[in-house]
Structures are given as C-alpha cells and as structure tokens.
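Q: Attaching a predicted model along with its sequence, questions to come.
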Amino acid sequence: MKNILIPTDFSQNAKKATDYALSLFNEQDITITLLNVFYIPYASADVVYSYSDIANENVTQLFKHELERINKKFPDLKAKIKTSFHAGDVINVVCSIEKKEKIDLIVMGTQGASGLAEVFMGSRTTAMIKNVKTPVLAVPEQAQYKPAKRILFAAGEKLIGQKVNIAVLKEIANRNQSKIEALYVSDCDENKESIIQSIDGELNLNFGEIPCDLIVKDGLNVEKEIQKYAEQHPIDLMAMITSRGSIFHESVTKLVAMHTKLPLLVMHTNTKTD
C-alpha cells in the first residue's frame, strides 16, 4: 500500500481519523493526502472568484495548523503528508482522485454516538462507501488507537467466488501480526455445511499464512451476532465486505451504530484484487 486519502473538514472526527491512520501506517513509503473539499454556492462569476479566494486563504491556514498539530503529536513522523483542496462535491472529488492518484485506502471519521443511528444512513461516510471502489476505514470519534491484534471479519456468502480487494486487510494483519476471527452467521440450515466449506476454502485461499479462524454462529440477526461477539471478545478492528446495493446501507449503518469505539474497514466486491 502506497497512497492513503483522508477527507477532512478539520473537525475533531477528522483529526481522530488522521491520527488513527498515522498510528497504523506511519511508514516512509506511504503518502497520506489530507483533502478538504469546500462548496461554492451558485452565484455570479465575480462572487465565485471572491468566495474561492477567501476559501483558499482560510483552508491554507487550517492546513498549516493541522500539519503543526500532526508534527507535534508524531515527532517521529515517517509518512509523507500532502495537502489538497478543491471546490465541489466531496463524493465527486474523491471518486475522481481515487482513480487519478491510485488511492489504496480512504480513511474517514464518523460521528459520535449521539444521533448516530438516526443520521448515519445519510452521512458522508455512508455515501462515500457506496460510491467509491477503494476500501474505506471508518474511524469512530471514540476510537482509541491500539495495534490491531485481533480483527473481527464478518464472513459471508459475498466472499464465495467474488473478486474482493482485501489487500488492505492483509497488510494491516501482517503489520500487526494479527489474528483474524472470521465470523459467519448462518440464518438457515439449508446448504449450511456446503456454505461453511466454501467460506473456509475462500479464507484459506485469500489469507494464506495469516492466522485465521472461522467461527460459525446461528442467528437470524447478523448484526446483533457480530455485536455480541465483539462485546464478548477483545476485538481491535472490524472488517466486512459489501456490494454497492440497497442491502449494503442497512448492514454498514447497523454495524457502525452498534460499535461507536471500533474502527470498521469496508471492502467491496467486484473490484480488482491486485
């Protein structure tokens, strides 16, 4: 992994995401781009130019303060930090940048526990995950960085026979000498054993020598079973695979709403694995 993109509005949530990313990926060969996107309201050309100049000056100062904060907090900083700001819609800008600059991971802060269940469905993080092809690491405001020794991976049928970009998850696991606990929640008995065998085969194929245990639980509510497991075990990071469809919203939203302290790595199906 070489390039990480962190959209920022300079809020505490965004700073939490930046700090988490730097703690996890503070290496000389990694470039982290802090991206600010500002909205210019519709107006005459003269007003737009004036607004853009003001925004430019303000964002430059905010980036200066943020870089000072980062250097103070990370005196042994090894990763290269770049800053970038654009006018427009944040989703469109990120989708353009992820392709042009070959972004490997997008890191975003999520809102605090209060009101999360109500507003997260329409939040920028959810919209980002839905629209980008790059894996997204959602970092809750209450998350505290610690090495990801135990990773809870929500395994399911989406893993079977799909092209999934799990390179980021494998890199995190290798960096931290992690153990991956792949949890499959079965909601029926039909073809259960066949599905379990297929998932186990995919896990062995994808993770190779990385320690990975398949845990099977019966239950009708996948999110609640994942929540229960995470609460009963010292999990440091959650990971899941999703497809960009309608079901995706509910799964991601429920998982993040339930876990206001655990970062969540979301990877997509139908993307290249190289």
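A: Yes, it's here.
Q: Please make it C-alpha for all contacts and neighbour counts, starting now.
A: Noted.
Q: List the contacts of the helix or strand containing I196.
A: Using DSSP states H and E, I196 sits in helix 192-207. Residues from elsewhere that reach helix 192-207 (C-alpha atoms under 8 Å, 6 or more residues apart in numbering): 155-157, 159-161, 170, 186, 212, 214.
Q: Of the residues you listed, which pair is most distant in space?
A: K170 and S186 (24.8 Å; C-alpha to C-alpha).
Q: More neighbours: which of the two?
A: Using other C-alpha atoms under 10 Å as the criterion, K170 and S186 rank with S186 on top: 20 against 17.
Q: What about E171, how many residues nearby?
A: When neighbours are counted by other C-alpha under 10 Å, E171 registers 14.
Q: So which bits of the helix or strand in which it is found are buried?
A: Following DSSP H and E, one finds E171 within helix 167-176. Within helix 167-176, the residues that count as buried by 16 or more other C-alpha atoms under 10 Å are 167-170, 172-173.
Q: what helices or strands is that helix leaning on?
A: Here helix 167-176 touches no other helix or strand, going by 3 or more C-alpha pairs under 8 Å, 6 or more residues apart in numbering; DSSP states H and E.
Q: now the residue lying farthest from the centre of the chain: how far from S198?
A: The centre of the chain is farthest from one residue, D46, which by C-alpha atoms, centre = their mean lies 38.8 Å away. Plainly put, D46 is 61 Å away from S198 if you go by C-alpha to C-alpha, to the nearest Å.
Q: related to what we said a few turns ago, where's the helix holding I196 relative to the chain centroid, distance-wise?
A: Chain-centre distance of helix 192-207: 24 Å, with C-alpha atoms, centre = their mean, to the nearest Å.
Q: Could you check that helix and say which residues are buried?
A: 195-196, 198-200, 202-203, 206-207.
Q: circling back: what subset of the contacts of helix 192-207 is buried?
A: Burial by neighbour count, 16+ other C-alpha under 10 Å: within the contacts of helix 192-207 this picks out 155-156, 159-160, 170, 186, 212, 214.
Q: which residues in the protein form strands?
A: Under the criterion DSSP state E, the chain contains strands at 3-7, 31-38, 80-87, 105-109, 136-139, 150-155, 179-186, 212-218, 237-242, 264-268.
Q: about what we covered before: can you give me the angle the helix holding I196 makes with strand 150-155?
A: Going by axes from the mean of the first three to the mean of the last three C-alpha atoms, to 10 degrees, helix 192-207 is angled at 130 degrees with respect to strand 150-155.
Q: Make JSON lines out of the strands of the chain and add distance to V59.
A: As requested, those are exported to JSON lines (distance: least, C-alpha to C-alpha, whole Å):
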{"stretch": "strand 3-7", "distance to V59": "13"}
{"stretch": "strand 31-38", "distance to V59": "8"}
{"stretch": "strand 80-87", "distance to V59": "8"}
{"stretch": "strand 105-109", "distance to V59": "18"}
{"stretch": "strand 136-139", "distance to V59": "23"}
{"stretch": "strand 150-155", "distance to V59": "36"}
{"stretch": "strand 179-186", "distance to V59": "40"}
{"stretch": "strand 212-218", "distance to V59": "44"}
{"stretch": "strand 237-242", "distance to V59": "32"}
{"stretch": "strand 264-268", "distance to V59": "29"}
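Q: A further structure is provided below for comparison with the first:
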Amino acid sequence: MRKILIPTDFSENAFNAIKFAIDLFKYEISEFYIMHAYQDEIYESEDLIDESDVKKVTETVSNSSKTSLERTLKTIKTISPNPKHTYNIISANNMLIDEMDAIVDDKNIDVIIMGTKGKTNDKKITFGSHTLQVIKYVQCPVLAIPENYKYTQPKHILFPTNYLIPYKRRELKLLCEMASTYRAVVDVLYISVSDKLSLRQKDNQKFIKEELHKTTLNFKIANSKHIINSIYQHIKENDINMLVMVNTRHSFLENMIYQSTIDEFGLNLDIPFLALQNIKRY
C-alpha cells in the first residue's frame, strides 16, 4: 500500500496538490494523510494579546482546523470516490516540519506531496519557504506541485545525476513504479565537462539501470558546467513533465539549495518536482 502525506493550509494551491496526488495514484491502493499544523497561526493571531489569551485562541484555531479538514475530506470524496483510496485527517498544534517528521516516522510515509506555495508566499518566488524547508529537513521524498498546475500524466521524466552517490533502493522503487504505471520515459542526464565515468560512477549508473528496470531509460550527457541551465534547457527541448533530483551530500540538488538563491533554484519550474532524500528507510 502506498502511503502519502499531504500538508494543507486550505489554500487553492494546497488543494490543487491534493487533487494531483489523487490522480497520480488513482490505480494504486493508497492511504492518504491530510494534515494541518497550526501552531504558527496561534501566535500570529490578532486576538493574542497576552498569555491569558493563549488557551482561548488555541481552542478557536484548533476548531477551525478540524472543521476545515472535515470540509476538505468531504470535497475529496465527492470529486474522487475511488475505492482504492482511504483518507485520514490530522490536525496538530505543532510546527509544520516537526509534525511532518513525526508522521513520516510513525506512519512510514512513502512520499510527501505539497504545493510549492501557500497563502502568503511571494508571487515572484517559484518555491515557497515551506516547500524548501520540507525538502531540506524532512527525511522523505517530496513531490512539489507548481501553483495552478493542471494534472498531466508523467510521460517524460528528467533525472539529472552526477552518479557520485549510491541511491537508495526504496526511493528508486518509488520512481520506477510511478513511471512504469504511465509507461513514462526517464531521461537520466549526466551533466559534466567530461563524458568519462569513474568505476564508482559506472557502478551507480548500473544500479539505477537495475532498479528502474520497468521503465524505458535514456542515458544522456550534457557537456556543460552550468547545471541549472542544462536542466532547464533539457526540460524545454524535450517536453519534460516531471523533474526528479536527489537531495544529499555531493548531489546537484544540494549545491542548488544551499549555494543558490531561491529564484535560481526554482528554474522557473512549471512542472512537478520530485526530491528524493537518499535516506535508508524500511
């Protein structure tokens, strides 16, 4: 059974991510956890003036959270009465990252799906701060859905890699099953000024080949030192409709997240983005 965690702030963008998740896994027996972490809302409330107000404001925000989750669940079941899907709602007086971490561990979540922006994110920024925090700190694959993205079956997936890290079997299995369900083609793109691979790189390439055996793989090379430009160019020239990268030490994504600005990292992405974490989980 596929286990999917979806955080929501009840924005249109958040519900769009829920709809995407439902469509993406419509053929799989799946359990969805729709969660709202509201601790920030308590302390940002205009009704909170001193400590004596905390209990009252907490109760109000908590009730609103539960009501909104119930309403969201009702809407989901109306638009997608899929017998393969079951749903759980979680309302938590906690910080978003802490609550997601706890749920990932407790429920053994396979993938987090979320919108790239919430209610308050800057329209000029491709990835909102919450999305980047989740990608950085929550130990689970994250599929980020762009604002206003209309669901499209993932038919052509781009997977840039430097082959320097041994990938984790569980995470590649997730990618393999998502891709094979829709008979997607996966372009494995090596971006380097040299087209030669070391023995370690060849071993890692072989592992990718073995783990993605159910899919059609195209191993490609971009002779360049400009990673972001090469990825963006490949997306535009090859009608890519999902980007997959790995967030770990010595990876392309680590360099982009920690050394680039958010705008540069965003790549002007208007397609779903799957960030694997390369963490050994069972």
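A: Nice, thanks for sending it over. Note that the structure is a prediction, hence the values are computed from the model and not measured.
Q: gap between the closest residue to A21 of the first structure other than its chain neighbours and D200 of the first structure?
A: Once flanking residues are discounted, A21 of the first structure sits nearest to V107: 7.0 Å by C-alpha to C-alpha, 6 or more residues apart in numbering. Distance, V107 of the first structure to D200 of the first structure, using C-alpha to C-alpha: 29 Å.
Q: try D213 of the first structure
A: 9 Å.
Q: do the same with T260 of the first structure
A: Distance from T260 of the first structure to D200 of the first structure, by C-alpha to C-alpha: 29 Å.
Q: And for C212 of the first structure?
A: For C212 of the first structure, the distance to D200 of the first structure - C-alpha to C-alpha - is 10 Å.
Q: same question, M128 of the first structure
A: 30 Å.
Q: now the buried residues of helix 167-176 of the first structure in a markdown table, with distance to P140 of the first structure?
A: Shown next, in a markdown table, are these (distance: C-alpha to C-alpha, whole Å):
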| residue | distance to P140 of the first structure |
| --- | --- |
| A167 | 22 |
| V168 | 19 |
| L169 | 18 |
| K170 | 22 |
| I172 | 18 |
| A173 | 20 |
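Q: how many neighbours does the counterpart of T215 of the second structure in the first structure have?
A: By TM-score structural alignment, T215 of the second structure lines up with I210 in the first structure. When neighbours are counted by other C-alpha under 10 Å, I210 of the first structure registers 16.
Q: Equivalent analysis for Y145 of the first structure, please.
A: Residues near Y145 of the first structure, counting by other C-alpha under 10 Å, number 20.
Q: Looks like it contacts A21 (just checking).
A: No: using C-alpha atoms under 8 Å, Y145 of the first structure is not in contact with A21; the gap is 9.2 Å.
Q: any idea how far S123 of the first structure is from the nearest residue to N13 of the first structure once chain neighbours are set aside?
A: Closest residue in space to N13 of the first structure, ignoring its immediate chain neighbours: G109 at 4.8 Å, by C-alpha to C-alpha, 6+ apart. Distance from G109 of the first structure to S123 of the first structure, counting by C-alpha to C-alpha: 11 Å.
Q: Comparing these two, which residue is more hemmed in?
A: For G109 of the first structure versus S123, neighbours defined as other C-alpha under 10 Å are more numerous around G109 (27 against 14).
Q: What's the match for that one in the second structure?
A: Match for G109 of the first structure (TM-score structural alignment): G115.
Q: Contact partners for that match?
A: G115 of the second structure sits in contact with 13-14, 16-17, 131, 144-147, where contact means C-alpha under 8 Å, 6+ apart.
Q: Please indicate which of those are buried?
A: By neighbour count, with 16+ other C-alpha under 10 Å, the contacts of G115 of the second structure hold 13-14, 16-17, 131, 144-147 as buried.
Q: Now do the contacts for the counterpart of M95 of the second structure in the first structure.
A: In the first structure, M95 of the second structure lines up with D89, judged by TM-score structural alignment. Residues counted as contacts of D89 of the first structure (C-alpha under 8 Å, 6+ apart) are 37-39.
Q: P211 of the first structure touches N174, doesn't it?
A: No: shown here, P211 of the first structure and N174 do not form a contact pair, counting by C-alpha under 8 Å, at 9.8 Å.
Q: quick one, what contacts E141 of the first structure?
A: Counting by C-alpha under 8 Å, 6+ apart, E141 of the first structure makes contact with 12-13, 16, 109-112, 260-261.
Q: now N176 of the first structure
A: 147-149.
Q: Tell me the most packed of those residues, by neighbour count.
A: A148 (21 neighbours).
Q: What is the longest helix seen in the first structure packed up against?
A: Determined from DSSP state H, the single longest helix within the first structure is helix 45-73. On a contact count with 3+ C-alpha pairs under 8 Å, 6+ apart, helix 45-73 of the first structure meets strand 80-87.
Q: ok, average deviation of the strand it packs on from the second structure?
A: Compared with the second structure after fitting, strand 80-87 of the first structure deviates on average by 0.8 Å (mean C-alpha distance after the TM-score superposition for the first structure).
Q: can you give me the angle that strand makes with strand 31-38?
A: Angle of strand 80-87 of the first structure versus strand 31-38, following the same axes, to 10 degrees, is 20 degrees.
Q: which residue in the second structure lines up with A173 of the first structure?
A: That one, A173 of the first structure, aligns with A179 by TM-score structural alignment.
Q: List the residues that contact the closest residue to its match other than its chain neighbours.
A: For A179 of the second structure, ignoring the flanking residues on the chain, the nearest one in space by C-alpha to C-alpha, 6+ apart is T215 at 6.5 Å. Residues counted as contacts of T215 of the second structure (C-alpha under 8 Å, 6+ apart) are 176, 179-180, 183-186.
Q: 10 Å instead?
A: Counting by C-alpha atoms under 10 Å, 6 or more residues apart in numbering, T215 of the second structure touches 175-186, 209.
Q: Pull up the gap between it and Y182 of the second structure, please.
A: When T215 of the second structure is compared with Y182 of the second structure (using C-alpha to C-alpha), they lie 9 Å apart.
Q: Quick check: K3 of the second structure touching D105?
A: No: counting by C-alpha atoms under 10 Å, K3 of the second structure stays clear of D105, with 11.6 Å between them.
Q: returning to that earlier point: would you agree the match of A173 of the first structure is in contact with K214?
A: Yes: the pair A179 of the second structure / K214 is scored as a contact, 8.3 Å apart, by C-alpha under 10 Å.
Q: Give me the common contacts of these two.
A: Counting by C-alpha under 10 Å, 6+ apart, the shared contacts of A179 of the second structure and K214 are K173.
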